[in-house]
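Engineer: My questions concern the predicted model and sequence given below.
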Amino acid sequence: MIRVETTPRPDWQAAVEAQGLVWHTADGRPYWHEGACYRFTAAQIAEIEAATAELYRLFLAAGDAILADPALLARFDIPPAFHQPIRDAWAAEPPALNIGRFDLGYDGAGPPKLFEFNCDTPTSLLEAAVVQWDWKEAVMPRAGQFNGLHEALVAKWRDIAPYLPPRVHFAHADEDSGEDAVTVAYLRDTAEAAGIDTAALLMDDIGWDEEAHRFVDGDDASIAALYKLYPWEWLTREAFAPQLAESLAAGTTLWIEPVWKMIWSNKAILPILWQLNPGHPNLLPASFDIPQGDAVAKPLLAREGANVSIRRGGRVVAEAEGAYGDAGYVYQAFYQLPEAAPGCFPVIGSWIVDGAPAGMGIREDGLITGNTARFVPHVIVD
């Protein structure tokens, strides 16, 4: 795995905007960074792909163990009213993309190591699926790329289309950066490519029809199916949480992704994975208790690296601010990321669709990967 300096295309902004990535610059510096790329061998990609498939297997087994043991589920700080809906959805396997991004540490020498699984509100999807492929085709057409994301998404929508209602709503929060809007717009495009009728919606515009006992959009039309890029842990704590629990029990709205994603996206699963699979080559030791050695403290519920701190030699060497942490922390053994360039530590985001490895993207930042991390494309060259 080698970081190579490259020359950005003269019209790179227009090129990525044409692919839908309007959020390509943050605080005056490129978020989409094509001034460099990462080169992998086919053998390295095969190792990442195999680790991704193996981690998915571990998460399936962990889900079974957690939902079979009330004491384990209690560690997740999930409101009790949603414990049974999670169990019901896990057993029923409702139509879903089953999409997620494993964030991995990898130095090209040892096995990939799991940092966390972003499977409830995963972003950087358009960049990984479309934008970096378009860049490769324009700049390095003879190189390969670990990237079957777009085709996998369209195929999965087509697969579940017969089990969906006539229209699927797509919703996100009204946030400043536009990152969520870009991700949801892309997923909506993949659904329409599969022949599904869709409608756009802001989360704030979702209402509750008291007479019909169901969720409705801004035009008072029933929301029969909803893809939402919005954390389940927020939904279960908002004013309409009782109505949400009622809707889940009655099945009046099909939620994509399902409510059981709350357990996989919660950092509490990291110590449980280690307890179930001690010494596994793709896992880092993790605990609910502060360990003796170097470790990373992670809130159970957080986004974009917020409130993460790195402890080495008995002192904090890096930390990120944020509004998370009230639900508690887990502690994961520190993994030394390669410093591919001064101040650039790459984290691999390995994607699954329908539980199968489908592609990857790379973000680079300082020791803690936060919301200012840059997305850097990759190629496969032997």
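Structural biologist: Received it, and whenever you're ready, just let me know what you need.

Engineer: Please make it C-alpha for all contacts and neighbour counts, starting now.
Structural biologist: OK.

Engineer: In contact with Arg3, which residues?
Structural biologist: Applying Cα atoms under 8 Å, 6 or more residues apart in numbering to Arg3 gives the contacts Ala36, Cys37, Tyr38, Arg39, Ala340, Ala341.

Engineer: next, the one to line up against it:
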Amino acid sequence: MQVKKVRLDPNWKTRLEGIGFGYHSLDGVPFWVDDYYYEITNKEADLLYTATNELWEMCLAAVEYIIQNKHYAPFHIPAFMIHHIERSWEQDEPSIYGRFDFAYDAAAQTLKMLEFNADTPTSLFETGIVQWYWKKHYFPELTDQFNSIHEQLIASWKMLKPFLKGDLLHFACAKETLEDLTNVEYLRDTAIQAGIATDLVYIDDIGWNGANFVDLEDRPIRSIFKLYPWEWLSREDFAVHIINDVLKTQWIEPSWKMLLSNKAILPILWELFPNHPHLLAAYFKRPSHLQHYVKKPILAREGANVELYYNNELIYATEGAYGAEGYVYQELANLHREDSGFSIIGSWLIGQESCGISFRESDMPITTDKSRFVPHIIK
């Protein structure tokens, strides 16, 4: 795996805006990298594919273990949601996607899972569409990319269609969130291509009629995809209605994903699968032998409130408003580093199968919402 450069297209911003990518820059600083890329080998692509599928099976086993043993305390999930989680798991309510974040050590050829973005992973549009068109622009010849996201999304929606409640699938995100809206509209477009009737409703506009959730036209919401974290949703004023819903609205992602999007899953995976080659040691309390580690809030998002320690000394930290629920301690990983920065690999799982990757790059060894998106090709 290595970084390579291309001659920058002077019209790159216009080209990206032409396919609906309106947040290619943040405060004038490019979020999207157009003039260099990561080149990976087929062997590395195969490793990512296999590891992603294997970790997904391990995560499902972990959910079963947590539910069977009522091991909810470390997750700090509101008590009223427990039954909803258990029902969604027992009824096998469908999941459409997730993204594992990996640290890849090219020298040792090891791939370590940093965390699992199981509920509201973003950068799907960049991964499935933008980097594909980037490849077609710079490499119009037969060059491969680990990216079958678009096809897999359509196939997955087709598979889910018979199991959706009602005749309309709502898609939701918060208002005035361009990145979230772009990702939601992309997912919605793939559902439409799969033959599903859809409509957009903002989280802010979801109503309650005394028995069911409704949209702005007072139509009952039977099935809804929401790009809005369960830990936020369960703390909204109307959250109690989630369990009072007569029609039992079908939420995608389902509430059992709360167990996987929470950092508390990391120590549990380590407990269930100790010394697994794709896991980093993780604990709820830091053992004395762990001297190089990362301290992560169990409900943090986008790299907020993360602390990196080397020889028990703090070397990097990010700010934020998380940490009240507690922390986990994870073994410090070896991140891939180039002159351009530190990188992690996001490996996407759609329809129960690995189907694409994304690279995020930072000037420091913590990935945040400001971390750059770098496209890739397979050598």
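Structural biologist: Yep, it's here. These numbers come from a predicted model, not from an experiment.

Engineer: Would you give the TM-score for this superposition?
Structural biologist: Once superposed, chain against chain, the TM-score is 0.96 (TM-score structural alignment, normalised by the length of structure 2); 373 aligned residues with a Cα RMSD of 1.2 Å.

Engineer: returning to that earlier point: farthest-apart pair in the contacts of Arg3 of structure 1, please.
Structural biologist: Arg39 and Ala341 (13.7 Å; Cα to Cα).

Engineer: higher neighbour count, these two?
Structural biologist: Taking neighbours as other Cα atoms under 10 Å, Arg39 of structure 1 and Ala341 compare with Arg39 leading, 20 against 13.

Engineer: From the chain's centroid, how far away is the top helix by length along structure 1?
Structural biologist: Using DSSP state H to define each element, structure 1 has its longest helix at helix 42-67. With Cα atoms, centre = their mean, to the nearest Å as the basis, helix 42-67 of structure 1 stands 15 Å off its chain's centre.

Engineer: What of stretch 5-22 of structure 1?
Structural biologist: From the chain centre to the centre of stretch 5-22 of structure 1 is a distance of 24 Å (Cα atoms, centre = their mean).

Engineer: Would you mind getting the average deviation of the longest helix of structure 1 from structure 2?
Structural biologist: By mean Cα distance after the TM-score superposition for structure 1, the fitted helix 42-67 of structure 1 averages 0.8 Å away from its aligned residues in structure 2.

Engineer: buried set for stretch 243-259 of structure 1?
Structural biologist: 243-248, 252-259 (16 or more other Cα atoms under 10 Å).

Engineer: Now, these that are in helices?
Structural biologist: Short answer: those in helices (DSSP H) are Gln243, Leu244, Ala245, Glu246, Ser247, Leu248.

Engineer: what residue of structure 2 matches up with the second one?
Structural biologist: Read that as Leu244 of structure 1. Correspondence of Leu244 of structure 1 to structure 2, assessed by TM-score structural alignment: Ile242.

Engineer: who's in contact with its match?
Structural biologist: Lys248.

Engineer: And Asp365 of structure 1, by the same measure?
Structural biologist: Per Cα under 8 Å, 6+ apart, neighbours of Asp365 of structure 1: Gly343, Cys344, Phe345, Pro346, Thr372, Ala373, Arg374.

Engineer: In terms of distance to Pro8 of structure 1, which of those ranks first?
Structural biologist: Arg374 (14.3 Å).

Engineer: Which residue is the nearest non-sequential neighbour of that closest one?
Structural biologist: Of all residues not flanking Arg374 of structure 1 in the chain, Tyr31 sits nearest, at 4.6 Å (Cα to Cα, 6 or more residues apart in numbering).

Engineer: The one you found and Gly279 of structure 1, how far apart?
Structural biologist: As judged by Cα to Cα, to the nearest Å, Tyr31 of structure 1 and Gly279 of structure 1 stand 36 Å apart.

Engineer: more neighbours, those two?
Structural biologist: Taking neighbours as other Cα under 10 Å, Tyr31 of structure 1 and Gly279 compare with Tyr31 leading, 19 against 11.

Engineer: related to what we said a few turns ago, now render the contacts of Asp365 of structure 1 as JSON lines, adding distance to Gly328 of structure 1.
Structural biologist: Formatted as JSON lines, the contacts of Asp365 of structure 1 follow (distance: Cα to Cα, whole Å):
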{"residue": "Gly343", "distance to Gly328 of structure 1": "29"}
{"residue": "Cys344", "distance to Gly328 of structure 1": "29"}
{"residue": "Phe345", "distance to Gly328 of structure 1": "27"}
{"residue": "Pro346", "distance to Gly328 of structure 1": "27"}
{"residue": "Thr372", "distance to Gly328 of structure 1": "24"}
{"residue": "Ala373", "distance to Gly328 of structure 1": "25"}
{"residue": "Arg374", "distance to Gly328 of structure 1": "28"}
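
Engineer: For PyMOL, write the selection for the buried entries among those.
Structural biologist: In PyMOL, this line selects whichever of these come out buried by 16+ other Cα under 10 Å:
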select buried, resi 344+345+346+372+373+374
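
Engineer: Sort out for me which of the contacts of Asp365 of structure 1 are in strands.
Structural biologist: In strands, defined here by DSSP state E, the members of the contacts of Asp365 of structure 1 are Phe345, Pro346, Arg374.

Engineer: export these to CSV and tack on distance to Trp234 of structure 1?
Structural biologist: CSV is the format used below for those (distance: Cα to Cα, whole Å):
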residue, distance to Trp234 of structure 1
Phe345, 30
Pro346, 29
Arg374, 27
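
Engineer: Once you drop chain neighbours, what's closest to Glu364 of structure 1?
Structural biologist: Nearest to Glu364 of structure 1 is Pro346, by Cα to Cα, 6+ apart, at 4.2 Å.

Engineer: just the helices in structure 2 please.
Structural biologist: Under DSSP H, structure 2 gives helices at 12-17, 42-68, 82-90, 124-125, 131-138, 149-160, 178-193, 230-233, 241-244, 258-261, 265-272.

Engineer: list the buried ones in the second one?
Structural biologist: Read it as helix 42-68 of structure 2. 44-45, 48-49, 51-53, 55-56, 59, 62-64, 66-67.

Engineer: ok, so of the residues you listed, who is nearest Asp144 of structure 2?
Structural biologist: Comparing these against Asp144 of structure 2 with Cα to Cα picks out Ala45 as the nearest, at 10.8 Å.

Engineer: Now check structure 2 for the residue matching Val296 of structure 1.
Structural biologist: By TM-score structural alignment, Val296 of structure 1 lines up with Val294.

Engineer: For stretch 16-24 of structure 1, what is the distance to the chain centroid?
Structural biologist: Relative to its chain's centre, stretch 16-24 of structure 1 lies at 20 Å (Cα atoms, centre = their mean).
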